[in-house]
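Asks: Fold the stuff below for me.
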Amino acid sequence: MTRSVHSVASDKAPTFQVTHHRSVAIDGTNVFYREAGPTDGPVVLLLHGFPTSSHMFRNLIPALADRYHVLAPDYPGYGQSDMPDRAGFAYTFDHFADLVDGLLDRLGAERYVMYVMDYGAPVGWRIALKHPERVAGFIVQNGNAYDEGLKEFWDPIKAYWADGADASRQALTTLLTLETTIFQYTDGVADRTRISPDNWVHDQALLDRPGNNDIQLDLFYDYRTNLPLYPRLQAYFREFQPPMLIVWGKNDYIFPADGAYPYERDLPDVELHLLDTGHFALEDKADEMIPLIRNFLAQKVPGYEVA
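Replies: All right, here's what the predicted structure looks like:
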């Protein structure tokens, strides 16, 4: 007699969340973004760091898209967005924030939780200061908002801020090499087998495009404009008390844990988790971070609760 054998689980296939890859012109610049989840759901905006793109969120997006409308743009000069000639395009954090804000307006996103990481922090902070009423909360992964967070790694960049000299600028090109890109993904990581080499292959190919070095050096110099915003930003935290989850790779040399603790001064209810990893924490700690993020959104952010 032939017997049919199957598991109970096979009777119901898991729901697969589709990510769409789109591009739209904002102020004449094509901005690429990933989009997933119900378009009428609460919005989660994912803002990437250097030297990557929305690619860094490829695993997180489907893990949130069953409940939330997830948006992850690429800044100009990164990922699949346009890379205009710097002679006629300002590569600044102010400009990036304006373009992301324009994208949100175009998509009708009037309220959102922002996930900010590395360069995503100064982009997100500017949007928050412009539209504090629109921000439902923050998820912060190795994103700085305090002077304490800029340690030894930043010394050569600070030297460039101080003198603006070409020699100081050119000294920073070592930060754009494959060796440094691999370092960003692997330093402070206990198990390198959790890190896909596709990350640095993808990022370095985009960094190595003709003209991109100068774009990155322009942004290193413009990063100095973030520090004067910190007092305004901290006052914003104190006044509005936005819900905040911090999931921080504590072994990060670029943004060390020294920059995570000061948030507690201004946000007594902040939820802080220091993870045993480095800069790109999502690459090897997504299994720890995703439950924390989902619980935070469902339990701590008004309007994001699970029905």
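Asks: from here on, contacts and neighbour counts on C-alpha atoms
Replies: Fine.
Asks: Quickly note the distance from residue 92 to residue 295.
Replies: Distance of residue 92 to residue 295, given as Cα to Cα, to the nearest Å: 34 Å.
Asks: Residue 200 contacts residue 178, correct?
Replies: Yes. Under the criterion of Cα atoms under 8 Å, residue 200 is in contact with residue 178, at a separation of 7.2 Å.
Asks: Between these two, which is the more surrounded one?
Replies: A side-by-side neighbour count of residue 200 and residue 178, using other Cα atoms under 10 Å, places residue 200 first with 22 against 17.
Asks: Tell me if the more buried one really is in a strand.
Replies: No. With DSSP: H, G, I helix; E, B strand; the rest coil as the criterion, residue 200 is assigned helix and is not in a strand.
Asks: for it, what are its contacts?
Replies: For residue 200, the set of contacting residues under the criterion of Cα atoms under 8 Å, 6 or more residues apart in numbering consists of 178, 181-182, 185.
Asks: Over to residue 147?
Replies: Going by Cα under 8 Å, 6+ apart, residue 147 touches 227, 230, 259.
Asks: Would you do the same for the sequence below? I want to compare the two.
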Amino acid sequence: MLQMPSDIRNLESLFSLRVERHVTPTSSGSTVISYTKDLGEGPVLWLVHGYPQSAYIWRHIIPQLQDKISLFVPELPGYGLSTLKGTAGVAAVGAALLEASHALFPNRDIILAGHDRGARICHRLSVSNAHPPKDDTANLHSYKLLGTVLLDIVPTLVQWQSFARPLASVSYFHWPFLASPVAADMIEAFGAAKWTHLGLDRICGDNAEGRKAMQSDDAWEVYESLLSKREAIEGSCADYASGCFVEPPLQEADQSEGRKIQSPALVMWSLSRLGKMHGDVGSIWKDWVQDTSLLTAQGVGDDVGHYLPEEASTVIGSAIKDFVEKVTK
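Replies: Coordinates of the predicted model:
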């Protein structure tokens, strides 16, 4: 059995993988901890985790990819390891990740891949790469983006619009709850480890092997410990508050002004979870890419749930590998 460090600062020791750990300060004041594998040249593939997890979610994916492409696997600022300073949310955190990536892999092409909130960061960065923000004075978004992989999300605006349906409101109740000003104190009073455990268990799928793979290597204990830190509770709640108050109007403006993904995109989702709630997720994303020929969409069956990189690691790893080969030809 793997032994979990008491402070979980050296997660790469749990990976048992050939990755290097970096601590990169950024101009925002946030510090980005990341794990990398540098092949010395060629593009860099990001692997960005979401809530309520850490980079540890990629432990089954990294071995499938690390000899094929350079990897940048960050810990999200505000989620227990990387520190968050200032504004939370996909744009600000995405900019911090870009700074760290550019520092570690200067002048390299990028392929973005993310799950859950990490996928929302990748979506934001993909749009901003095609349509750089006016305040991008450091030219952070001026890099060659080869493609984007989005795992188990619909656009943030679409998700909020689905709350008009009672079933969606109940299934995704944590969205408005985490965005509320009382959430951090309530989670701490309830028990942050217990809250995290219940969330993992509730959204995980019914596939026995997938659930076993997700729980392997003390993963749930890792996530529960990280999200029990007060700064992680506050940081993740601030992230969801941005997802409520900042990101939907920004996406409304993007859609009305034609700012869409302009590079190849791979979208994958759980048929038994996200697909059950939204139907054909691939069709939803057609309205968010400049040209539908750029979009590859694939639902994942076998009763796997939301945590695709762990529950369906072979399927996800193979699909990402094929996508990387496609966009780097």
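Asks: Selecting buried members of the contacts of residue 147 of the first structure in ChimeraX, what would you type?
Replies: Selecting only the buried entries of these in ChimeraX, with 16 or more other Cα atoms under 10 Å as the criterion:
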select :227,230,259
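Asks: Show me which of the contacts of residue 147 of the first structure is closest to residue 37 of the first structure.
Replies: Top of the list for closeness to residue 37 of the first structure, among those and by Cα to Cα, is residue 259 at 32.2 Å.
Asks: Starting from residue 79 of the first structure, give me the distance back to the residue lying closest to the closest one once chain neighbours are set aside.
Replies: The spatially closest residue to residue 259 of the first structure, leaving aside those adjacent along the chain, is residue 149, at 3.6 Å (Cα to Cα, 6 or more residues apart in numbering). When Cα to Cα is the yardstick, residue 149 of the first structure and residue 79 of the first structure sit 27 Å from each other.
Asks: the more surrounded of these two?
Replies: residue 79 (23 against 20).
Asks: The more buried one: what secondary structure?
Replies: Residue 79 of the first structure falls in the coil class when you classify it by three-state DSSP.
Asks: For the closest residue in space to it that isn't next to it in sequence, grab the count of nearby residues.
Replies: Leaving aside its chain neighbours, residue 79 of the first structure sits nearest to residue 53 (5.0 Å; criterion: Cα to Cα, 6+ apart). Summarising burial for residue 53 of the first structure: neighbours were counted as other Cα under 10 Å, giving 27.
Asks: quick one: residue 53 of the first structure from residue 271 of the first structure, how far?
Replies: With distances defined as Cα to Cα, the gap from residue 53 of the first structure to residue 271 of the first structure amounts to 26 Å.
Asks: what do you get for residue 179 of the first structure?
Replies: Going from residue 179 of the first structure to residue 271 of the first structure by Cα to Cα gives 34 Å.
Asks: Repeat that for residue 256 of the first structure.
Replies: Where residue 271 of the first structure is concerned, residue 256 of the first structure sits at a distance of 17 Å (Cα to Cα).
Asks: which of those two has more neighbours?
Replies: With neighbours defined as other Cα under 10 Å, residue 256 of the first structure and residue 271 compare such that residue 256 has more, 23 against 17.
Asks: so that one touches residue 275, yeah?
Replies: No. Counting by Cα under 8 Å, no contact exists between residue 256 of the first structure and residue 275, whose distance comes to 11.5 Å.
Asks: what do the two both touch?
Replies: With contacts defined as Cα under 8 Å, 6+ apart, the residues shared by residue 256 of the first structure and residue 275 are 249-250.
Asks: need the helices for the stretch 1-150 of the second structure, in chain order.
Replies: According to DSSP state H, counting those that start in this stretch, the stretch 1-150 of the second structure carries its helices in the segments 11-15, 62-65, 90-104, 117-130.
Asks: looking at these, which is buried most?
Replies: For the helices of the stretch 1-150 of the second structure, average neighbour numbers computed from mean count of other Cα atoms under 10 Å are highest in helix 117-130, which has a mean of 24.
Asks: what helices or strands is that one leaning on?
Replies: In terms of contacts (3 or more Cα pairs under 8 Å, 6 or more residues apart in numbering; DSSP states H and E), helix 117-130 of the second structure is packed against helix 90-104, strand 110-115, strand 145-151.
Asks: If we use 10 Å, what do you get?
Replies: Using 3 or more Cα pairs under 10 Å, 6 or more residues apart in numbering; DSSP states H and E as the contact criterion, the elements in contact with helix 117-130 of the second structure are helix 90-104, strand 110-115, strand 145-151, helix 156-161, helix 230-245, helix 247-256, strand 265-270.
Asks: For the ones you listed, give me CSV that also has distance to residue 72 of the second structure.
Replies: Putting these into CSV (distance: least, Cα to Cα, whole Å) gives the following:
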stretch, distance to residue 72 of the second structure
helix 90-104, 7
strand 110-115, 10
strand 145-151, 14
helix 156-161, 24
helix 230-245, 21
helix 247-256, 25
strand 265-270, 18
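Asks: From residue 125 of the first structure, how far out is the residue lying closest to residue 145 of the first structure once chain neighbours are set aside?
Replies: For residue 145 of the first structure, the nearest residue in space outside its immediate sequence neighbours is residue 230; the separation is 5.8 Å by Cα to Cα, 6+ apart. Shown here: residue 230 of the first structure relative to residue 125 of the first structure, a distance of 9 Å by Cα to Cα.
Asks: what is in contact with these two at once?
Replies: Counting by Cα atoms under 10 Å, 6 or more residues apart in numbering, the contacts common to residue 230 of the first structure and residue 125 are 144-145, 236.
Asks: Could you export the residues you listed as a markdown table, including distance to residue 62 of the first structure and neighbour count?
Replies: What follows is those, written out as a markdown table (distance: Cα to Cα, whole Å; neighbours: other Cα atoms under 10 Å):
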| residue | distance to residue 62 of the first structure | neighbour count |
| --- | --- | --- |
| 144 | 26 | 29 |
| 145 | 28 | 22 |
| 236 | 31 | 17 |
